[in-house]
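[1] A structural model of the following input is requested.
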Amino acid sequence: MARQRKEKSVKDIKLEQPDRSGPTEQTLLDMAQGKNLFAMADARQAELDREKNGDVALSPGAERFLEAALWTSTLAVIHFTFEVLVQHQYGMEIEWPSAWGRTARAFVLFLFVFYPLHPHEANPILIPGIPRKYQQGIRQGIFFIMSLTSGPYLVHISNKYGYLAVMKRAPPLGCLWLWSIVELDLLSGVLSLFITMVWAWQQGYAFA
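    Modelled structure (predicted):
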């Protein structure tokens, strides 16, 4: 005769809450993010899309260099404009060869500074050894400090120094200040400009 299985009653079953704690070990998602696999997959997909559309695919490194050259060229044009404005402000005859020479040197300097600092998918890590999630914050901190040093110093030399000092220092400082503000987040950029204006007002300086 077959024996019937004795089933437990509901009262005998111990109720417990499910484990809602996160994983204690590194997950596959964390490993993929740590090795930048998602960004690599996106870059590969973009490359395949360009090949499908018949476009010439550039490597991320080439795109990064071209982007840096484009930005640096824009900064060089602004630098040349500042050169002309400074000489015109002091009523001096514009020395075109000197202005072009200083602009060319500034272009090289801006390229060396811009290339490592500007964020790009080919350059997500600024400081090796630090997790990627902190890299953007480090960049923002660098640009914030750059804006708080170049901006007030530009206002200071424009009000206190003579023509030669202003002619040599104002154009590159103006470019660095403008670039750092553009790279900052909106809130950080507004805060930097506000601090500079308050400092200039306390010092009794004028912007015009």
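[2] can we go C-alpha only for contacts and neighbour counts from here?
    Will do.
[3] ok, which stretches of this structure are helices?
    Applying DSSP state H to the chain gives helices spanning 28-34, 37-52, 60-89, 96-117, 135-160, 163-183, 186-203.
[4] and the fifth one, what's buried?
    It stands for helix 135-160. 135, 139-140, 143-144, 146-148, 150-156, 158 (16 or more other Cα atoms under 10 Å).
[5] circling back: any chance of the helices of the chain in TSV, plus distance to N123?
    As requested, these are exported to TSV (distance: least, Cα to Cα, whole Å):
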stretch	distance to N123
helix 28-34	14
helix 37-52	11
helix 60-89	8
helix 96-117	8
helix 135-160	10
helix 163-183	15
helix 186-203	22
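[6] so which of those helices is nearest P124?
    Proximity to P124, assessed across the helices of the chain by Cα to Cα, is greatest for helix 135-160 (7.3 Å).
[7] and H156, how far is that from I142?
    Separation of H156 from I142 (Cα to Cα, to the nearest Å): 21 Å.
[8] and what of Y134?
    For Y134, the distance to I142 - Cα to Cα - is 13 Å.
[9] and for A200?
    Using Cα to Cα, we find A200 at a distance of 22 Å from I142.
[10] likewise for E47?
    Relative to I142, and taking Cα to Cα, E47 is found at 32 Å.
[11] before we compare anything, build this one as well:
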Amino acid sequence: MNRKQRRAQDTKSTPLKSAEDIPLARPDFTRPTTKTLYEIAAERQAELNAKAGKPDTNSGGIKPENVVHLKIGKDGQIEPQSPSPNDTTTPESASAVPETPWLDAILLATSLSAVHFTLEVLTVHQYAQDLHFPPIIRHTIFVAWPTLIAIIALFHGLLFPASFTRTIPAQILLLRQIVYVAIANIAGCYLINVTNDKGYYAVMKSAPGIGTIWVWSVLELGLFGALAGVVGPGIYAWWNDYGIF
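    Okay, the predicted model is just below:
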């Protein structure tokens, strides 16, 4: 009898005093005889289906359509709850809401304000006007930047209740994309018309703002949606024989 066997035999008669007194043995990898939580949940689901008069089609596992929705009432009792028929949100629409929406809106408005500042400087310089940067900077900070934040917050749903912005329905997302396409085409066509047919004063007053709105709407559409935002201005320029250069 070796040392391990003697130690294992001694532990049967004497109580364990330290970790060295525990006999060494391989773990038991055989299937447990008791029911697992998954099997208990499957049996419970089968019981609920039987009470509701539904056939037991959950032999291969718990299916999402067989999940019973419950809620806690005012008196603390558990009550059944059916999913809302008007709930048409999708995982894609829920994940489309960023974690820091206001910070994203401020950063986007800041970038677009830089675009507005650049366009205003270019339009003033185009017509040989004296460049006075203080009024341009004031107009960008106190007019363009707050206006862009308000527009972006409105279209991103930040001015609505939090329950609405938490999960945006798919219909609202589609309608918003259609509005972006319309704004991009209208702003692009109007920008081409102003820069080609209007006087220098109208260009200096309108081109920076309209150009910034056009850039913003194209950015919101994404890569493939941006193509729909430039089709209208392209056709408008071709129809009126506006040259590129």
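[12] superposing both, give me the TM-score.
    With the length set by TM-score structural alignment, normalised by the length of structure 1, the two chains reach a TM-score of 0.65; 162 aligned residues with a Cα RMSD of 3.8 Å.
[13] before we move on, back to that, tell me which of the helices of structure 1 lies nearest to I125 of structure 1.
    Of all the helices of structure 1, the one in closest proximity to I125 of structure 1, counting by Cα to Cα, is helix 135-160 (6.2 Å).
[14] how close does the closest one sit to structure 2?
    By mean Cα distance after the TM-score superposition for structure 1, the fitted helix 135-160 of structure 1 averages 0.6 Å away from its aligned residues in structure 2.
[15] and that helix, which stretch of structure 2?
    Across structure 2, the stretch matching helix 135-160 of structure 1 (TM-score structural alignment) is residues 172-197.
[16] ok, stretch 176-184 of structure 1 next?
    On structure 2, the counterpart of stretch 176-184 of structure 1 by TM-score structural alignment is residues 213-221.
[17] contacts for that stretch, please.
    Outside stretch 213-221 of structure 2, the residues that touch it by Cα atoms under 8 Å, 6 or more residues apart in numbering are L112, Q177, Y180, V181, I183, A184, N185, A187, G188, G225, A226, G229.
[18] ok, those residues vs T147 of structure 2, which is closest?
    Nearest member of the contacts of stretch 213-221 of structure 2 to T147 of structure 2, counting by Cα to Cα, is L112, at 10.8 Å.
[19] what residue of structure 1 matches up with that closest one?
    With TM-score structural alignment defining the correspondence, L112 of structure 2 maps onto L75 in structure 1.
[20] surely that match is in contact with L173?
    No: contact criterion Cα atoms under 8 Å: L75 of structure 1 and L173 do not qualify, at 11.2 Å.
[21] follow-up on the earlier one: from the chain's centroid, how far away is the match of helix 135-160 of structure 1?
    From the chain centre to the centre of stretch 172-197 of structure 2 is a distance of 24 Å (Cα atoms, centre = their mean, to the nearest Å).
[22] swap in stretch 209-220 of structure 2?
    21 Å.
[23] average distance between it and structure 1?
    Stretch 209-220 of structure 2, aligned to structure 1 and superposed, deviates on average by 0.7 Å (mean Cα distance after the TM-score superposition for structure 1).
[24] about what we covered before: distance of the match of L112 of structure 2 relative to G91 of structure 1?
    L75 of structure 1 is 24 Å from G91 of structure 1, by Cα to Cα.
[25] what do you get for Q203 of structure 1?
    For Q203 of structure 1, the distance to G91 of structure 1 equals 27 Å [Cα to Cα].
[26] residue in structure 1 matching H125 of structure 2?
    Mapped onto structure 1 by TM-score structural alignment, H125 of structure 2 lines up with H88.
[27] these two touch, right, its match and E95?
    No: counting by Cα under 8 Å, H88 of structure 1 does not reach E95; the two are 10.5 Å apart.
[28] F207 of structure 1 - how many residues pack around it?
    F207 of structure 1: 11 surrounding residues under other Cα atoms under 10 Å.
[29] hmm, back to that, which one among the contacts of stretch 213-221 of structure 2 gets closest to S84 of structure 2?
    For the contacts of stretch 213-221 of structure 2, the nearest to S84 of structure 2 is Q177 (25.7 Å; Cα to Cα).
[30] grab the nearest non-local neighbour of that closest one.
    If you skip the residues right next to it in sequence, Q177 of structure 2 has L221 as its closest partner in space, 6.6 Å away by Cα to Cα, 6 or more residues apart in numbering.
[31] what's the answer for R132 of structure 1, then?
    Nearest non-adjacent residue to R132 of structure 1 (Cα to Cα, 6+ apart): I125, at 6.3 Å.
[32] and what of W199 of structure 1?
    Among residues not flanking W199 of structure 1 along the chain, P152 sits closest, at 7.4 Å (Cα to Cα, 6+ apart).
[33] any idea how far that neighbour is from L173 of structure 1?
    In terms of Cα to Cα, P152 of structure 1 sits 10 Å off from L173 of structure 1.
[34] okay, the spatially closest residue to A207 of structure 2 that is not a sequence neighbour and V218 of structure 2: tell me how far apart.
    Leaving aside its sequence neighbours, A207 of structure 2 sits nearest to L191 (Cα to Cα, 6+ apart; 6.2 Å). Relative to V218 of structure 2, L191 of structure 2 is positioned 14 Å away (Cα to Cα).
[35] can you check I172 of structure 2 too?
    From I172 of structure 2 across to V218 of structure 2, the span is 18 Å (Cα to Cα).
[36] ok, now V121 of structure 2?
    22 Å.
[37] which one of the two is surrounded by more residues?
    Shown here are V121 of structure 2 and V218; by other Cα under 10 Å, V218 has more neighbours (24 against 19).
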